[in-house]
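Asker: With the input below, show me the fold.
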Amino acid sequence: MGDKAILFNTHIDVANLDKHRYDSLHFTVALNHAETLEHLVMRVLAFSLVPDGIPHFTKHPNSTDTPDIYTESYEANYGFWINIGMPEIKQLKRASKSAEHVIIFMLKDRKWLEDNQLQLIGLSNLTIISLSREFISELSYSLDRSIHWSVVLDGKKLSVSDQHQFYSTEIDDFHSVEEEELLH
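Answerer: So this is what the prediction gives:
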């Protein structure tokens, strides 16, 4: 009984002010038994911020062989390969060969970035988006089985409002590709 996923009905209004992209997304997402609420929140945010294409969740998030979220591509196996958390460098290199763009959403961890920066520089299609732990924790704490968020990306400022509160954070990012190609 404890292995059943918990489903969340999700409605997200997205505004990317820099790209003049406005969407209204409706989807159901599952919290898997081995997944934390923080990881789920990061997956939902990443899904809502996919720059181009139709995003898909993979069936087994946290797998080292598949992305958490992806878009399809005619040129490569994946258009966007999106993972949540700090992957192994070996996994990033494999993803970089399988996708046109690789985006990693992670909690801010300057030490991990500093320790791996030299190995990351050679991955020309990689973007790492770092979000504040407090921001993700606040969203996780207020999470309801029916998620209704308004998400606004304005430069490096990410804002989320639900029916009760407003949350905001600055995005730290590391780019190996041209910044204007992705989330800006």
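Asker: make it CA atoms for all contacts and neighbour counts henceforth
Answerer: Noted.
Asker: To which secondary structure element is Phe91 assigned?
Answerer: Heads up, residue 91 is Gln, not Phe. Assigned by DSSP states H and E, Gln91 falls within helix 89-98.
Asker: next one: Val14
Answerer: Element membership for Val14, per DSSP H and E: strand 6-16.
Asker: buried ones in that strand?
Answerer: Phe8, Thr10, His11, Ile12, Asp13, Val14, Ala15, Asn16 (16 or more other CA atoms under 10 Å).
Asker: Just send those back as CSV, with distance to Ala34 too.
Answerer: Listed next are the buried residues of strand 6-16 as CSV, based on distance: CA to CA, whole Å:
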residue, distance to Ala34
Phe8, 16
Thr10, 20
His11, 24
Ile12, 25
Asp13, 28
Val14, 28
Ala15, 31
Asn16, 31
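Asker: Just want the most central residue of this protein.
Answerer: With distances taken as CA atoms, centre = their mean, Ala46 lies nearest the centre of the chain, 2.5 Å away.
Asker: ok so, going back, tell me what angle the helix or strand following the helix holding Gln91 forms with helix 89-98.
Answerer: The C-terminal neighbour of helix 89-98 among helices and strands, as given by DSSP H and E, is strand 99-107. Inter-element angle recorded for strand 99-107 and helix 89-98: 140 degrees (by axes from the mean of the first three to the mean of the last three CA atoms, to 10 degrees).
Asker: So which residues make contact with stretch 55-64?
Answerer: Here stretch 55-64 makes contact (CA atoms under 8 Å, 6 or more residues apart in numbering) with Phe47, Thr66, Pro67, Asp68, Ile69, Tyr70, Thr71, Glu72, Asn83, Ile84, Pro87, Gln91.
Asker: Using JSON lines, lay out the residues you listed together with neighbour count and distance to Phe166.
Answerer: Shown next, in JSON lines, are the contacts of stretch 55-64 (neighbours: other CA atoms under 10 Å; distance: CA to CA, whole Å):
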{"residue": "Phe47", "neighbour count": "19", "distance to Phe166": "20"}
{"residue": "Thr66", "neighbour count": "18", "distance to Phe166": "33"}
{"residue": "Pro67", "neighbour count": "26", "distance to Phe166": "29"}
{"residue": "Asp68", "neighbour count": "23", "distance to Phe166": "26"}
{"residue": "Ile69", "neighbour count": "23", "distance to Phe166": "26"}
{"residue": "Tyr70", "neighbour count": "26", "distance to Phe166": "28"}
{"residue": "Thr71", "neighbour count": "22", "distance to Phe166": "29"}
{"residue": "Glu72", "neighbour count": "17", "distance to Phe166": "33"}
{"residue": "Asn83", "neighbour count": "27", "distance to Phe166": "26"}
{"residue": "Ile84", "neighbour count": "23", "distance to Phe166": "23"}
{"residue": "Pro87", "neighbour count": "13", "distance to Phe166": "30"}
{"residue": "Gln91", "neighbour count": "13", "distance to Phe166": "35"}
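Asker: Let's compare: structure for the following, please.
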Amino acid sequence: MALRATISKLELNVADMVRAYYGSHNLTVARHPSETEERMMLRVLAFALYASEGLAFTRGLSTTEEPSVWEKDLTGTILTWIDLGHPDERRILQASGKSEKVVVLCYGGNASQVWWQGVQAGVARAQNLQVLAVNPTQVQELARFAQRNMVLHVTIEEGTALVSSANDSVSVDIAVWR
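Answerer: Alright, predicted model coming up:
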């Protein structure tokens, strides 16, 4: 018998001071059986960082043709492609050709630095690529918020996202590598 995804309901309130975006999103987050709580909450953080009315979670780990999060317009054109972790050079270049903006959000500490050094030259021609990194310790702290029903408030300022719930908060530093 195959394991099923764990479903969480999320009310996400975003105050992005950088983009002057303020919005509330009622989301359903499906956590694949092989996905950790850290990775699931990183998807939520990625959603908050690029929040818009058209942004959506994809099928994620269950398919390799889609990123973790994306935004499409009404014609089906991919506006924003957000991958987590360490995608290979070929995947980044393909995503760059398919979408207007590609974002890779790394969370592996030293492993992320080694990955970036390895693919940096190969993806140099991808003009629409942005690479961000977060501290793995802060991602572990973020995992404390993972519940079946969540209400989170995310305040984004230059280089930092403050994620808070009713009785806890975590500050996540976001380093821009490219």
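Asker: TM-score for these two?
Answerer: For this chain pair, the superposition-based TM-score is 0.89 by TM-score structural alignment, normalised by the length of structure 2; 175 aligned residues with a CA RMSD of 1.9 Å.
Asker: circling back to that earlier point, so the residue nearest to the centre of structure 1 sits in a strand?
Answerer: No. Going by DSSP: H, G, I helix; E, B strand; the rest coil, the assignment for Ala46 of structure 1 is helix, not a strand.
Asker: State the distance from it to Met86 of structure 1.
Answerer: Using CA to CA, to the nearest Å, Ala46 of structure 1 is found at 14 Å from Met86 of structure 1.
Asker: what does Lys108 of structure 1 give?
Answerer: 10 Å.
Asker: if we can go back for a sec, can you tell me which residues contact the residue nearest to the centre of structure 1?
Answerer: By CA under 8 Å, 6+ apart, the residues touching Ala46 of structure 1 are Ile69, Ile82, Phe105.
Asker: at 6 Å instead, please
Answerer: Ala46 of structure 1 is in contact with no residue at all, counting by CA atoms under 6 Å, 6 or more residues apart in numbering.
Asker: mind listing the strands for structure 1?
Answerer: For structure 1, applying DSSP state E gives strands covering 6-16, 21-31, 56-57, 69-70, 78-84, 99-107, 126-131, 146-154, 157-161, 166-170, 172-175.
Asker: Looking at these, which is nearest to Leu37 of structure 1?
Answerer: strand 21-31 (7.4 Å; CA to CA).
Asker: Mean deviation, the closest one versus structure 2?
Answerer: Its match in structure 2 and strand 21-31 of structure 1 itself, once the structures are fitted together, sit a mean 0.9 Å apart by mean CA distance after the TM-score superposition for structure 1.
Asker: What helices and strands are in contact with that strand?
Answerer: Packing contacts for strand 21-31 of structure 1, counted by 3 or more CA pairs under 6 Å, 6 or more residues apart in numbering; DSSP states H and E, involve strand 6-16.
Asker: Next, the angle from the strand it packs on to strand 146-154.
Answerer: Computed by the same axes, to 10 degrees, the angle separating strand 6-16 of structure 1 from strand 146-154 equals 30 degrees.
Asker: rewinding a little: when you align them, which residue in structure 2 goes with the residue nearest to the centre of structure 1?
Answerer: Ala46 of structure 1 maps onto Ala46 in structure 2, with residues paired by TM-score structural alignment.
Asker: Could you do Asn125 of structure 1 as well?
Answerer: When structure 2 is aligned by TM-score structural alignment, the residue opposite Asn125 of structure 1 is Asn128.
Asker: The closest residue to that match other than its chain neighbours - how many residues pack around it?
Answerer: Distance criterion CA to CA, 6 or more residues apart in numbering; nearest residue to Asn128 of structure 2, sequence neighbours excluded, is Lys101 at 5.0 Å. For Lys101 of structure 2, the neighbour count with other CA atoms under 10 Å is 20.
Asker: How much space separates the match of Ala46 of structure 1 from Met1 of structure 2?
Answerer: Shown here: Ala46 of structure 2 relative to Met1 of structure 2, a distance of 32 Å by CA to CA.
Asker: Ok, Asp168 of structure 2 next?
Answerer: With CA to CA as the criterion, Asp168 of structure 2 and Met1 of structure 2 are 37 Å apart.
Asker: With Ala133 of structure 2 instead?
Answerer: With CA to CA as the criterion, Ala133 of structure 2 and Met1 of structure 2 are 37 Å apart.
Asker: higher neighbour count, those two?
Answerer: Ala133 (21 against 3).
Asker: so the more buried one sits right up against Val103, yeah?
Answerer: No. With contact defined as CA atoms under 6 Å, Ala133 of structure 2 does not reach Val103; the gap is 10.6 Å.
Asker: residues contacting Lys9 of structure 2?
Answerer: Counted by CA under 6 Å, 6+ apart, Lys9 of structure 2 has contacts Leu27, Thr28, Asn149.
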